[in-house]
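Student: pasting the sequence and the predicted coordinates here, then a few questions.
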Amino acid sequence: MKKLLIIDSNSIFVRAFYGIKMLSTKSGIFTNAIYGFLKTLKKLRSDINPDIIIFAFDLPDKTFRHEIFKNYKAQRTGMPNELAKQLPVLKEIINFFGYKIVTYSGYEADDILGTFANLCKKNLEYYCILASGDTDMLQLVSKKTQVVIYKFKFGKTEVINYNEKKIIEDFGLKPKNLIDVKSLQGDISDNIPGVSGIGQKTALKLIQKFENIENIYENIDNLNISKNIKNKLILGKDLAFISKKLGRICVDVPIDSNFENYIQSKPDLEKIGKIFEKFEFFSFIKEMNLDDSNENICDFELKYVEKLDILLENIKSKINFYFLVNYKENDIEKISVLVDKKVFIIKSSCENFYEFLKKLLEDENVSKFTYDIKRLKNVLNSRKIYIKNIRCDIMLACYILNPSFSNYELEKIFERYGILPKCSNFICYLEKLVNLIFEDLNKNDQLKLLEIEQKFALALSDMENLGFEIDKIKLEKYSEKLNKILENLVSKIYDFIGIKFNINSPKQLSNILFEKLKLPKNKKNKSNYYSTNSEILKNLIEIHPIINLILEYKTISKLKSTYCNGILKFLKPDNRIYTIFNQTETKTGRISSLEPNLQNIPIKSEIGRELRSFFIAKKDFLLIDADYSQIELRILAHLSQDEKMLNLFKENKDIHKITASKIFNIDVNLVTKEMRSRAKTVNFAVIYGMSAYSLSQELKITLKEASEYIINYFNFYKDICKYFEKTINFAKKNNFVETLFKRRRYVPEIKSSNFNMRTFGERIIKNMPIQGTSADIIKIAMININKKLKKFKSKIILQVHDEIILESPIEEIEVVKELVNFEMENAVNLSVPLMVNISVGENWGNYI
């Protein structure tokens, strides 16, 4: 039997938009709904292999349902602008593919699907599959009609196939009776009223028992149901029958019933290729083999090289060295080199391979173009081979151009630039890719930033190679201590509740807190139970004493599992951990680390701070900890040029104390420690674009107080307010914000019609130039320090946000302290001085 697939296009299109993160082209055109729709279409074609595909769309006109009930869908406000703009593009793409779009005035897409399902019942040749994101379609399931429901959650697609058997298993009803459930419970999304006071569970039970609303109302006086429900049904009778008319899908729309007229015509591949290129759907271009340009056909001569002398001189004469490295575990397997449209493959087993590499990589007259220099340097460290004159690390360059990508693999980078190699050797197209990247870097004035990132990558490699020593014995004792604390907390919690349960199970904990103890409930999460995350629990501290115990348990448990066990897991035989630093993960330029993560070692609690004391200096060495003082506020002063803040820093005044006097409207001499602490929070809240509500939650004050703090703050620092307004306007116009060193972050959220998304965009816009500039400054400082330390035994072993940690021989301490202080304070010239706090000690937790 042939398969007829009808797609509820609006439904899947809208759900793709809300279920997939904001995607946009370089020029800021939104594409996420189109992308999600096309991915869904690809999966449908693959899974179903239909003979005919028809795309049903809604029209903006009113339908026959509005004549029945004038308030039908009255609450709908229309598509957000960033979604609406994608709709005509999607229809254009569907037409280019040769598919047929079906609409009919006065009817919805649902009705078109219903009509095709009905036509299929009469056509012995076809079986019908309906694809939608809307469960209303389930009423159409029959022996000849299957419904496929698509849901988008956090960028992933969930697919549920419904036939008659599945409907009965899930609902205990025949498909045709599902409309009766809706008639009673109503539908908020379509403004279908239903019967007031009858919810989903009650509606389902009634229809399971009586099959349909006609049976219910014909026998209303004799029904064995509660008096309360009977009264609600009687009062809501008229609305129940109106709701059934509204919810029932029409199956006789006067459309063309000849299926042969819907067969796909020949796709216009040239137009598809052009529109995919315009909207940067390069993965689709590759999948469909739409790139017919001769320039991507590999006509390069391929050679495996044994003797390297001639090749070495040939490369040196060209000045530019384009190469890619293939790795096998933690060593080089082979390299591919591009010279004059010739590709040379050199295996590491080749005689004098590393001598060849050393001569090339250390030649300052030869510019290097490659991918991921940090990994290459890590491999070459043991052979004492150094990389000089790096012109372009493609991975870092693409990160600079757009830090919002989740994947910087070489193949993905080629795709983003529309270079779709016709052979497996990416090296053939490396020079072309580099030229395109440099065009973008030049246009954005980001070449200096690339230079910083490339030098910083080499410094990170040194840090990864050095590691950080751990006092294993003390850490293991600390682990035992945490175990005892956890056992004691578990015992207290069980005694308090009266039953044993798995505290680590969010679902079980949710049941205890919100069902057994009847604590105030929040919204259910995607797993259909009430959330028990720490932020929600903090709001319940004053309501029930068990909450403090649970929060303490969560804190200690995380210390134990994430940090304590994590560090022990990655500890090497020399009692050092060698974390991996990721340079391309954050959107602000900060680094992250893993195996283990050392960026978030807790410091707020005493027991958390204790963990840092197990990070120690090796024998005869001490740790030097250099931490920028209030660097983000100093950057804010520079960027905003707020005269009052500039003067406070220039005069080395206590900025938190001064701020406190202004937000509390008191003399500076009357500011208490508590007031200063609150003002400090306000200062940093401003940097992170915190709302009055969030500030009130953070400080545990009223919303009115928090609002007054913010108003008083900007009344004093007037130019900071003007700076934020200017930056937001810049982002609205240009779609990005940038740091002092031209690091960009694109912010499509600022153009969203969704208030929450737009507010999120504003917070990014306020924070990124400050936090990003801070990241840039510390990178410059570290590059300069690393360079000066070449003649010392002291080395940088860790960087965490605004803090640099060095391991230094005792005899070098004073001179290295002075060197570090100078390089950090003079990394850049701002309108205010940069200040550094330097401490020395045997471990990271306790300094002298």
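Tutor: All right, it came through fine. Numbering: from 1, shown residues only.

Student: when you work out contacts or count neighbours from here on, use the C-alpha atoms and nothing else.
Tutor: OK.

Student: right, and residue 182 touches residue 245 too?
Tutor: No - Residue 182 is beyond contact range of residue 245, at 10.5 Å (criterion: CA atoms under 8 Å).

Student: more neighbours: those two, which one.
Tutor: Neighbour tally, residue 182 and residue 245, criterion other CA atoms under 10 Å: the higher count belongs to residue 182, 26 against 17.

Student: name the element residue 411 belongs to?
Tutor: Element membership for residue 411 (DSSP states H and E) is helix 410-416.

Student: any residues touching that helix, and which ones?
Tutor: If you take CA atoms under 8 Å, 6 or more residues apart in numbering as the criterion, helix 410-416 is touched by 280, 282, 283, 286, 371, 395, 398, 420, 433.

Student: among those residues, name the ones in strands.
Tutor: Per DSSP state E, strands hold no members of the contacts of helix 410-416.

Student: identify the single longest helix in this structure, thanks.
Tutor: As assigned by DSSP state H, the longest helix anywhere in the chain is helix 755-788.

Student: what packs against that one?
Tutor: Packing partners of helix 755-788 (3 or more CA pairs under 8 Å, 6 or more residues apart in numbering; DSSP states H and E): helix 447-466, helix 631-640, helix 673-687, helix 718-734, strand 736-738, helix 813-825.

Student: need the winner for burial among the ones you listed.
Tutor: Greatest average neighbour count among these goes to helix 631-640 (a mean of 22), per mean count of other CA atoms under 10 Å.

Student: tell me how far it is from the chain's mean position?
Tutor: 27 Å (CA atoms, centre = their mean, to the nearest Å).

Student: show residues contacting it.
Tutor: With CA under 8 Å, 6+ apart, helix 631-640 has contacts from 645-646, 649, 683-684, 687, 719-720, 722-723, 770-771, 773-774, 802, 830-835.

Student: want to compare, so here's the second one:
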Amino acid sequence: MNVSLRLNLRSPTAESAEAAKRVEVAVERKKAAETIEQAWERILAMKNSDTDRERLLAVKHAMESGTLGGYPTDGKRFSKAEALRLWAELNERQKADKLAEMVRNTPPHYRLIQTVMQMDELVADLANESIVAVDTETTGLDYYDSDVIVGVSLTLPNANYHVYIPVGHDEGEQLEREYVLARLKPVLEDESVGKVLHNYKFDAHMLIKHGIRMRGLRWDTQIAMHILNENEPSYALKNLATRYLKEPSDTFEQLFGKAQFSTIPLDVALVYAAKDTDLTWRLYRFQREHFKRLPKLLDVYERIENPLIDVVLDMERTGFVLDAEHASKLGEDLRGQLADVERQLAIHFGDINYNSHVQLKPAIEALVREKIDSTDVKTLKALQDRHDAVRLLLKYRELTKLLGTYVEALPQQVRGDGRIHANFNQAATVTGRFSSNNPNFQNQPKYARKMFVAPPGMVILSGDFSQQEPRLLAHFSGEPVLIEAYRAGKDLYTTAAAELFGIPESECGDGSKYRKMLKTGILAVMYGTGPKTLAGQLEINEKEARDFIAQFYAKYPNVKAWIDGNERFAKKHGYVEMLYGRKRRLPEVRSRDRYEQFRALRQATNAIIQGSAAIQTKLTMIALDALCKRKGWQMAFSIHDEIGLYAPKDITLDDVREFESVMLNTVTLAVPNKTDIEISERWGEGKSVKEWFALAE
């Protein structure tokens, strides 16, 4: 009986397996039974990014309209992954259809130049043009080393046609690059023939690589748009054309993805490239009409921004000379310091990764006996007095950044000519201040600056505007104490600190806590810094910071009145004005969100000060460039409030005085300007004018 019983019993394992199989079959049936509507409801209910959701909806619409099939008929479940795969298929199909449509609808006044006879006719027509639009098509964005021009586009307004001249495409009849550029060179280099471009600097750089220095820039539609609206979400030509010319236009990436333009068939290349100068010319005319109602802004563009573009172009071409041997020695020194710091850290932390937040957080908490939310620099600085290990961590962070970001990285950016060429951007910030990238020289520490030297036989002559922004504060506010201090040649921070705290100036000199507090306080006023932030900067509590600001305003009522006036003006007009009428638009001042409105109002004064400083710097650069051309010097850089150039090693005192005069007198304010001039063979090791010439003697 026991045997029979055992034979009739079913094992729990077998029963579980059968149950699992039944569930699996039921699930599969449910999947198979899911309608397309239910599938889309499920997929769209997932957590999708905005991009994915847009793509999914495009696929759904295409399937509903019959453009796409793709719903599984083999019982498999329709997935999000399959939907996105279908989007890629749909996108490629739509791109192909769009390109075919573009070719079918090629405007009759778009011409492809492929023969010598066509080129002769073009050159003859160019002789009758006083201004043209220009664009280049290239293999990429590297105009110093690896990339080349594959075609040139031109718009001829008088002749009323637009051309594309292919010179480097993989297929199709085309003229030789050298021949075409030689025929175009006289026109491109002729100052009397005006040039209109979108992002002129890129095309000018690329043409220089091919032996042409384009002259006669009349208008850069990208830079001009920044004057008309510094809050544009995108300055790409196609996006601006879509928005302002009501001309729906696809970007290069939308049409061609990652393909090089040299691979694009010539019929497609014509309609795309000729449209570039066509749109640039139309955008130029649109902007000119708009500027007619804004004469002050037109003056800012024509007098400051447009002439500055060529100055920046030449400055970028000049580049920075890296002392490779010195950079190597700095690297060895930093690695030695870093090894020493790591040995000391190991005593406190043991064998952990100092760059790992997960490992570092509990280790710090154990030492300082306090819970922390972060291991960032700000948190470490707040804890540095609690334990030596925290100070060592800050040192470790500083050394690793110097080594990785500067000393090791910068030599990798040396170009084929042996120099580093940064991009200096005159229209990348909302206030018009310069920025730089590849590399960013705006945050270059003094330690790293010493890797750079003057070219052979030359020196670095540089001047920075002393207290540039506080002088502008005095200029705009008309505050008597500030104005008198500057006119008397006194140190503003010392004088103002003595006034504010009611103590002798002798106790408020350089290095004193009173001068430091006043300097921080004045900057806080200009930047709209709140009491909480100021308290952290001055290492006082928030009430003391609030009292400090109130005391400052009480002592300098003209400053307070000016700041209040800026906020009233911004509320009324939606913008504030800098020197010469340049605008900083602050649309959020009219926001219903009180926090957004508050933030915008805090920007009002800062925008006037910072933007006006940028204007002073830019006008001075233009004047210094003229001085350089007269003397055979070279503009080298513009970083914060410092402008530098390369001058001959045998520079005279009279030469320096001319440089100083340009720095001081190009833009005059209600207070005198001051510049600190240095001369050096190695950046960061500058000597005063007096020291330099004393050594020379």
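Tutor: Noted; the coordinates are in hand. Computed from a prediction, not measured in an experiment: that's the story for all the values here.

Student: average gap between whichever helix or strand comes after the longest helix of structure 1 and structure 2?
Tutor: Going down the chain from helix 755-788 of structure 1, the next helix or strand is strand 795-800, by DSSP H and E. In the superposition against structure 2, strand 795-800 of structure 1 averages 1.1 Å from its aligned positions (mean CA distance after the TM-score superposition for structure 1).

Student: and strand 795-800 of structure 1 with helix 447-466, angle?
Tutor: Comparing the axes of strand 795-800 of structure 1 and helix 447-466 via axes from the mean of the first three to the mean of the last three CA atoms, to 10 degrees yields an angle of 110 degrees.

Student: structure 2: matching residues for strand 795-800 of structure 1?
Tutor: Mapped onto structure 2 using TM-score structural alignment, strand 795-800 of structure 1 covers residues 634-639.

Student: ok, now stretch 817-837 of structure 1?
Tutor: The aligned range for stretch 817-837 of structure 1 is 656-676, by TM-score structural alignment.

Student: centre-most residue in structure 2?
Tutor: residue 428 (4.9 Å; CA atoms, centre = their mean).

Student: show me what that one lines up with in structure 1.
Tutor: By TM-score structural alignment, residue 428 of structure 2 lines up with residue 585.

Student: try residue 520 of structure 2
Tutor: Taking TM-score structural alignment, the alignment pairs residue 520 of structure 2 with residue 681 from structure 1.

Student: if we can go back for a sec, which residues touch the residue nearest to the centre of structure 2?
Tutor: Residues near residue 428 of structure 2 by CA under 8 Å, 6+ apart: 434, 435.

Student: and it, that one's in a strand?
Tutor: No - assessed with DSSP: H, G, I helix; E, B strand; the rest coil, residue 428 of structure 2 is coil; it does not lie in a strand.

Student: and the residue mapped onto residue 558 of structure 2 from structure 1, how close does it get to residue 640 of structure 1?
Tutor: Alignment note (TM-score structural alignment): residue 558 of structure 2 maps to residue 719 of structure 1. Distance, residue 719 of structure 1 to residue 640 of structure 1, using CA to CA, to the nearest Å: 6 Å.

Student: same check, this time on residue 162 of structure 1
Tutor: Relative to residue 640 of structure 1, and taking CA to CA, residue 162 of structure 1 is found at 59 Å.

Student: now swap in residue 231 of structure 1 and tell me
Tutor: 65 Å.

Student: tell me where the stretch 251-400 of structure 2 has strands.
Tutor: 320-322 (DSSP state E, counting those that start in this stretch).

Student: ok, back up a step: any of the contacts of helix 410-416 of structure 1 buried? List them.
Tutor: 280, 282, 283, 286, 371, 395, 398, 420, 433 (16 or more other CA atoms under 10 Å).

Student: of these, which is the nearest to residue 504 of structure 1?
Tutor: Residue 504 of structure 1 has its nearest neighbour among those in residue 395, at 39.3 Å by CA to CA.

Student: quick one: map residue 662 of structure 1 onto structure 2.
Tutor: Using TM-score structural alignment, the equivalent of residue 662 of structure 1 in structure 2 is residue 499.

Student: in which helix or strand would I find its match?
Tutor: Taking DSSP H and E as the criterion, residue 499 of structure 2 maps to helix 492-501.

Student: quick one, that helix and helix 468-477 angle?
Tutor: Counting by the same axes, to 10 degrees, helix 492-501 of structure 2 lies at 60 degrees to helix 468-477.

Student: hmm, who's touching stretch 756-768 of structure 1?
Tutor: Here stretch 756-768 of structure 1 makes contact (CA under 8 Å, 6+ apart) with 588, 687-690, 724, 727-728, 731, 737-739, 745, 747-752.

Student: superposed on structure 2, where does it end up, distance-wise?
Tutor: Counting by mean CA distance after the TM-score superposition for structure 1, stretch 756-768 of structure 1 comes out at 2.8 Å.

Student: mind listing what the nearest residue to residue 399 of structure 1 once chain neighbours are set aside touches?
Tutor: Once flanking residues are discounted, residue 399 of structure 1 sits nearest to residue 584: 6.0 Å by CA to CA, 6 or more residues apart in numbering. Residues near residue 584 of structure 1 by CA under 8 Å, 6+ apart: 396, 399, 403, 408, 591.

Student: check whether residue 418 of structure 1 really touches residue 282, as I assumed.
Tutor: Yes - at 5.7 Å, residue 418 of structure 1 and residue 282 qualify as touching, with contact defined as CA under 8 Å.

Student: quick one: the helices in the stretch 101-250 of structure 2, in order.
Tutor: All helices of the stretch 101-250 of structure 2, identified by DSSP state H, counting those that start in this stretch, fall at 116-126, 177-188, 200-209, 221-228, 237-244.

Student: er, the stretch 1-150 of structure 1 actually
Tutor: Applying DSSP H, counting those that start in this stretch to the stretch 1-150 of structure 1 gives helices spanning 9-19, 32-48, 64-68, 81-84, 87-96, 109-122.

Student: out of those helices, which is closest to residue 269 of structure 1?
Tutor: Among the helices of the stretch 1-150 of structure 1, helix 87-96 comes nearest to residue 269 of structure 1, with 7.5 Å by CA to CA.
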